[in-house]
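[1] Sequence isn't available, so here's the structure alone:
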């Protein structure tokens, strides 16, 4: 990567690029690429910042076949407080992470 571009990046972006470069050169030819991708994903999670504390985490599962895992996060606010809801549907193949990361 050209040094002038690297110098203009934020510190977090530079750290991410360095991490990606080290992973690209550290795997053996026999390495499990899915496991390497998952580990790479776990390695960049700290760049997102501190994990936000929640009051409660509830796990559910649909009654469909196959069942779909669902997770409800309840923020730390008064029960009487009306809150908006966000529903996130992941359309990918879940090869880089797992339900908890």
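    On my side now, so go ahead. Note that the coordinates shown come from a computational prediction; the quantities given were computed from them, not determined experimentally. Residues are numbered from 1 along each chain as shown.

[2] going forward, measure contacts between C-alpha atoms and count neighbours the same way
    Fine.

[3] If you count contacts, what does the lengthiest helix in the chain end up packed against?
    Counting residues, the longest helix found in the chain (DSSP state H) is helix 11-26. Packing partners of helix 11-26 (3 or more CA pairs under 8 Å, 6 or more residues apart in numbering; DSSP states H and E): helix 33-44.

[4] tell me what the helix it packs on is packed against?
    Using 3+ CA pairs under 8 Å, 6+ apart as the contact test, the elements touching helix 33-44 are helix 11-26.

[5] Use this one as the comparison:
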């Protein structure tokens, strides 16, 4: 079970939250100009990376607020938690961290 830290309430078990999909998906500037294919892409098509991925979560049994989580989809490790009005944390440090983990897994140290 994941332990997710709500920016307002602190660490809580995953069962208190609801997953809200990919974070940082911009609403179309001119929605009336979109055809059916473009609407389908906006509504249904999302990234599915292996590695760091920004997600939206709601603390549904707590403060009921939405926030973003940067989570590694391969290891389920939560790398960062941030409010909707905060910028997404940079990934260069995460890339360095991943290289360190991979080096340690291969038997070496960095």
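    Perfect, I can see it now. Note that the coordinates shown come from a computational prediction; the quantities given were computed from them, not determined experimentally.

[6] Any idea what the TM-score comes out to?
    After superposition, the two chains reach a TM-score (TM-score structural alignment, normalised by the length of the first structure) of 0.23; 40 aligned residues with a CA RMSD of 3.9 Å.

[7] Next, the angle helix 33-44 makes with the longest helix of the first structure.
    If you take axes from the mean of the first three to the mean of the last three CA atoms, to 10 degrees, helix 11-26 of the first structure sits at 150 degrees to helix 33-44.

[8] Can you tell me the closest non-neighbouring residue to residue 57 of the second structure?
    residue 19 (4.7 Å; CA to CA, 6 or more residues apart in numbering).

[9] Equivalent analysis for residue 3 of the second structure, please.
    Closest to residue 3 of the second structure by CA to CA, 6+ apart is residue 13, at 4.8 Å.

[10] Over to residue 57 of the first structure?
    residue 73 (4.7 Å).

[11] so the one you found makes contact with residue 56?
    Yes - judged on CA atoms under 8 Å, residue 73 of the first structure makes contact with residue 56 at a distance of 6.0 Å.

[12] quick one: the residue nearest to residue 57 of the second structure and residue 56 touch, right?
    Yes - under the criterion of CA under 8 Å, residue 19 of the second structure lies in contact with residue 56, with a separation of 6.3 Å.

[13] So for the two, which residue has more residues nearby?
    Per other CA atoms under 10 Å, whichever of residue 19 of the second structure and residue 56 has more neighbours is residue 56, with 20 against 15.

[14] Next up, the contacts around that one.
    By CA atoms under 8 Å, 6 or more residues apart in numbering, the contact set of residue 56 of the second structure is 19-23, 66-69.

[15] Would you mind measuring from it to residue 4 of the second structure?
    12 Å (CA to CA, to the nearest Å).

[16] Repeat that for residue 12 of the second structure.
    Applying CA to CA to residue 12 of the second structure and residue 4 of the second structure gives a distance of 6 Å.

[17] And for residue 40 of the first structure, the neighbour number?
    Other residues within reach of residue 40 of the first structure, judged by other CA under 10 Å, total 17.

[18] For residue 33 of the first structure, see how far away it is.
    Remark: distance between residue 40 of the first structure and residue 33 of the first structure (CA to CA) = 10 Å.

[19] same deal with residue 19 of the first structure?
    Using CA to CA, residue 19 of the first structure is found at 16 Å from residue 33 of the first structure.

[20] And for residue 22 of the first structure?
    In this view, residue 22 of the first structure and residue 33 of the first structure are 15 Å apart by CA to CA.
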